[in-house]
Each structure stands twice: as structure tokens, then as C-alpha cells.
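*Asks:* sharing a sequence plus its predicted fold:
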Amino acid sequence: MTAAASAPSYTGTPIPLSDTPSRLRRLRWAVADACTVAGRDLAHWRRRPGAVIANTLLFPIMIVLMFGYLLGGAMNVPGGGDYREFLLPGMFAMTMVFGIGTTMVAVSSDAARGITDRFRSMPMSASAVVAGRALADMLNSAVALAVLILCGLAIGWEPGRGLGASAAAVGLLLLLRFAFLWIGVYLGLVFHADPEAVTGIRTLEFPIGFLANPFIPIATMPAWLGVIAAWNPLSSTTSAVRELFGNPTGDDGSWIAEHAMLMAVVWPLALIAVFLPLSIHRYRHLGK
């Protein structure tokens, strides 16, 4: 008798080598399906550029100009520093959080109109639909972040610690967006049958964003409120990005603030570990 050739697996159980090509094919088709879904979403944005420009690009620019010029004169940064340099990294992070609503509305709309059910009836990977949505939204967020950075440079903000540190800061911002994106996907699938709930949940972007440190230093908040704001994942990313860009941080000296760089990685990874599997599970059991 001839023993069948096998290869070790990550679980310790041998995998027949004859199965490897089929697994690679399945992976290749899953990636192709995700790219197809992402292309569909991007095609919709090309046909409706007005909504993308207004919601994704103009709104954060308007907030930067309003806080930077209308309210910035009354703002003081603990430890000194220009308020606009303090503000811009916070706005970069805030824009990543505000993507929750965009993702949630798009996912819930597809599910409510039966488009998601059509995808589920097709011979395609279960993860490809949500992965395609994530890919499209990440591309959209990268463009929005680039536009906002250019806006910041135009009004006098500038990174002060070199290209490598700036690239790391952008990476942390996109990691935060990737984490919150899966929250949006999950909530969109859960509440797709209730448009009013989707609208209500979308308003939570504002307390999440404002109950943090993008606009106001935590050291200026009441102690009890400062603790809540400091442990907001948005605050950790904002503080880490300010440090990497070489901008004023205005931190309060708490443990979470002193370890902002670490927590800017831990928080998003924890959110991804929770909401990515939940999103795929919810998609597979949609309507049950």
C-alpha cells in the first residue's frame, strides 16, 4: 500500500496535497468575488459623485475650517502649541469614525432591497460580499483622508517628524477605519429591516466623536468625563497620530494617554476580532 502524500496544516492535522490546488482555487475565487463586489460599489459612487463629495469630502473640510478659524481663537492647548496643529490629527481620526454611518446605510440598503439575498443565492464565497464592501469603503476612506491632509497643508498644518512617522500615522488612521468599518457592516446587517433604527444609530457617531480628544484636550475636561474620553478608542488613535506627526498632544498624563501608541493598535485589533466574525456570521444567517 502506498501512503498518500500530505502536508502539515496549522491545526496539526495533515492536509492531502491533492486538496491544496482546490483550496487555492477557492481562495482565488473568493478574492475575485470580493473585488467584483467592490467594483460594483465603486461604480455606484461614480454614478452619484455629488453624494460622495458632500458627505465624504466637504463635511470634514467644513468642520476643519469652522473649528480652526471660527472657534480656534478661543482654544488653548495645555503645554502650548498651535490649535490648528492640535486639531488636524483629530479631524483625520474623526473622519475615520464617521465612516461607520456610510457603511451601515449602504449595507442595510442592499439587505433591505434584496440585493444581499441575491448575492447569497449565487455560488460565491460568503465572506466575499462583506469583504468587497470593506474594500470599497477603505478605498473611499483613503481618498477622503488624502483630501483632508491636503486641506490641512493648505491652511498651514504640517507634519514635523518625517515621512516614515507620517506613513505610520496614516497606517494607524486606516487601521481605525478598518475596525469601525466592521461595526458598520454588522449594524447594517442587524438593523436592515428598520430604517429608523439605522438613522438613530448613525447619530451615535457624534457622541463617539465628540466624547474624545479630537477637538478638546482631555486635561480640560471634568475628571469623570476625562476618564470616559481617555478610554475611547478614538482618543488613543488621535494621541498616537499627533505624536507621530509631531503636533501638540495636550495629553493629561494618564496611563492610557502615555501608552497611546500601543492602544492605537490594540483597540482596532480588538474591534476587528469581535465584529469581523460577527459580520460574516450575520451575513450567512441573514433572514433567519
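*Replies:* Arrived safely, thanks for sending. Numbers count the residues shown, from 1 in each chain.

*Asks:* contacts and neighbour counts: CA atoms only from here.
*Replies:* OK.

*Asks:* count the residues that sit near residue 218.
*Replies:* Summarising burial for residue 218: neighbours were counted as other Cα atoms under 10 Å, giving 27.

*Asks:* hang on, it packs against residue 254?
*Replies:* No - using Cα atoms under 8 Å, residue 218 makes no contact with residue 254, being 9.9 Å away.

*Asks:* quick one: the residue lying closest to residue 193 once chain neighbours are set aside and residue 286, what's the gap?
*Replies:* Leaving out its chain neighbours, the residue that sits closest to residue 193 by Cα to Cα, 6 or more residues apart in numbering is residue 112, at 5.9 Å. Summarising the geometry, the distance separating residue 112 from residue 286, computed by Cα to Cα, to the nearest Å, is 11 Å.

*Asks:* those two: which is more packed in?
*Replies:* Neighbour tally, residue 112 and residue 286, criterion other Cα under 10 Å: the higher count belongs to residue 112, 18 against 15.

*Asks:* pretty sure that one contacts residue 191?
*Replies:* No - when contacts are counted by Cα under 8 Å, residue 112 is not listed as touching residue 191 (9.3 Å).

*Asks:* put this next to the previous one:
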Amino acid sequence: MSAVTRTAPAPRPAGGIGKSVRDSLVIARRNLIRMSRIPEMVLFGLIQPVMFVVLFTYVFGGSIQVGGSLSSQDYREFLMAGIFAQTVTFATAGAGAGIADDMHKGLIDRFRSLPMARGAVLTGRTVADLVQTALTLVVLALVALLIGWRTHENVGKILAGFALLLLLGYAFSWIGALIGLSVRTPEAATSGGLIWLFPLTFISNAFVDSNNLPTFFRHIAEWNPFSTTVQACRELFGNLPPGFKTPDAWPMQHPVLASVLWSILILVVFRTLAVRKYRSAAA
């Protein structure tokens, strides 16, 4: 009489949220390794914000009035929150171009053939971009300190300010993901990712006091999600110049809360649209 050997059933792969998180981290790791092997991607991403810091600080620093002050030091501290915010939002173009490039090379089609969570490809890409953005912010903050930028609040508030910047950048990266899925070439994704960012960042309080803008543009700037994060960071960094009059609009009066709400809204809406676009393309 032969003995019956029983084998334990093979473990089932984790499903639901666990599988999605695991797959997203795998894709994020893949993108981070790729970035580390192409260091010029990070280097070129640093050049533009550093140029903006130098140009606005030393070319316009003594001629732009903020809060009734023409002090170059006041403007330098006023400026940096806007440069930080511009840096994290301009990463949108890179996210879109990266996804468009993967689609153009057929890599996305390979991912679609694998038993992985549908949203993991996009989530992994945006998480990797978030890590790159965080590194860029660290380097940019060091450059800002070298040219005289200073904070005047405690460490907790300073870290909260950078957290708001990263949240905004992550939310905007999903806009880039949607653009990357909607165009045919990386070049089109880069153009589509930048063309709307310039008016968004310049019709704002990033580089000038919004109180000095014409009425129509002032209202746009005060309700601009970009402006809201900039205002929140200035308060958290202690970079509001003496005599600065905070606009009466609700987002400017409650910038931290408004910044969180704007970022979450953008994240939810554009992540939903991007994942839906990815699924419809895969069908």
C-alpha cells in the first residue's frame, strides 16, 4: 500500500492593494535605476531652476517691490518659494515625456502583457519622478542657502513646507502621465507638458506680489493652486517680507489648507483619468 504524499498548495499572489503597491514599487525601482544610469537627466533638470534663482536674484532682485520693500534680501526670500514650486511643477513635462517614450518604444505594451496591477505602471513612474524631484529640491535649497536665502521658522514648519511642495509636484505628475498617454511622441509630450505651465506659474504670486497685478490677473493668481502652495510655503518658511499685505481671497488667507485641498483634488481627478486612459488603451 503506497503512502499518499500531500503537497502544500502554492501561495496565491497578493491581490488588491497589496499587489498594486508591490507592482508599483517594482516599476518605481526600474525607473530609478534607469535614472541613475543616465545622470544627465538629473543634471539638466537642475540647470533651469538654478538659472532662475541666479537671474531673478541678481538681475531683478533690487527692482521688484514686494510688500513695499525693494530690499534685495527681502525679494530673495520672497522668491525662493516660487522657484521651489516652479521646479516641482515643471517636472510634469519630464513625467509625460518619459511615459510617452515608453509607449513609443513598446515598453508599455510589454507591461500590459504581464499579470500586474493596471495602475502600477503609472504609479511607479510618478513615484520615481517624485524621488527625483525631492533630490532636485535638496540641491536647489543648498544653492539658495549659498546665495543668501534664509528661513525664520522652526524645523517642523520648514519640513511641512517642503512636504506641500512634493505633494503638489506628485499631483502635477499625474497631469503629465495623462498627457504622455494622450500623445504619440515624447517631443509632443514635452511641448504639451510645458505650454500650459508657463501661464500657470507666471500668472501667480511666484515672482511678484499679486497685489500689484491688474485686477483680472490678480483674481486668477489668488485662486491659482500654484499660488496657494507658494503662499503656504512663504508662511511656513517665514519668508513674507515686512509690510506684505495678504490678499483677501480665501486661498491666500488659508494657504496651507487650500494647498492640501488643491493638491488632493488634482491628484484624485488626474490619477483617475490617467488610469482610465491606460486601461482603455490596453483594451
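*Replies:* Yes, it's here. Since the model is a prediction, treat every value here as computed from it, not as a measurement.

*Asks:* what's the TM-score for these two chains?
*Replies:* Once the chains are overlaid, their TM-score stands at 0.88 when taken by TM-score structural alignment, normalised by the length of the second structure; 267 aligned residues with a Cα RMSD of 2.0 Å.

*Asks:* what helix or strand is the most centrally placed residue in the second structure on?
*Replies:* For the second structure, residue 169 is the residue whose C-alpha lies nearest the centre (Cα atoms, centre = their mean; 1.4 Å). In the assignment (DSSP states H and E), residue 169 of the second structure maps to helix 155-182.

*Asks:* now do residue 63 of the second structure
*Replies:* Using DSSP H and E, residue 63 of the second structure falls within no helix or strand.

*Asks:* what number of residues lie near it?
*Replies:* For residue 63 of the second structure, the neighbour count with other Cα under 10 Å is 13.

*Asks:* report the distance from stretch 26-37 of the first structure to the chain centre.
*Replies:* Relative to its parent chain, stretch 26-37 of the first structure has a centroid offset of 22 Å by Cα atoms, centre = their mean, to the nearest Å.

*Asks:* oh, I was asking about stretch 25-38 of the second structure
*Replies:* Relative to its parent chain, stretch 25-38 of the second structure has a centroid offset of 18 Å by Cα atoms, centre = their mean.

*Asks:* same thing with stretch 255-267 of the second structure?
*Replies:* 13 Å.

*Asks:* just tell me the aligned range of that stretch in the first structure.
*Replies:* Under TM-score structural alignment, the match for stretch 255-267 of the second structure in the first structure covers residues 260-272.

*Asks:* what does stretch 29-38 of the second structure give?
*Replies:* The aligned range for stretch 29-38 of the second structure in the first structure is 39-48, by TM-score structural alignment.

*Asks:* kindly state which residue of the second structure is aligned to the residue nearest to residue 193 of the first structure.
*Replies:* Aligned against the second structure - with TM-score structural alignment as the criterion - residue 112 of the first structure pairs with residue 104.

*Asks:* ok, its match - contacts?
*Replies:* The neighbours of residue 104 of the second structure, taking Cα atoms under 8 Å, 6 or more residues apart in numbering as the test, are 184-186.

*Asks:* now swap in residue 86 of the second structure and tell me
*Replies:* With contacts taken as Cα under 8 Å, 6+ apart, residue 86 of the second structure has the following neighbours: 49, 201.

*Asks:* what's it aligned with over in the first structure?
*Replies:* For residue 86 of the second structure, the residue aligned by TM-score structural alignment is residue 94.

*Asks:* tell me which element its match falls in.
*Replies:* In this structure, residue 94 of the first structure sits in helix 83-112 according to DSSP H and E.

*Asks:* gap between that helix and the chain center?
*Replies:* That offset, for helix 83-112 of the first structure, works out to 7 Å (Cα atoms, centre = their mean).
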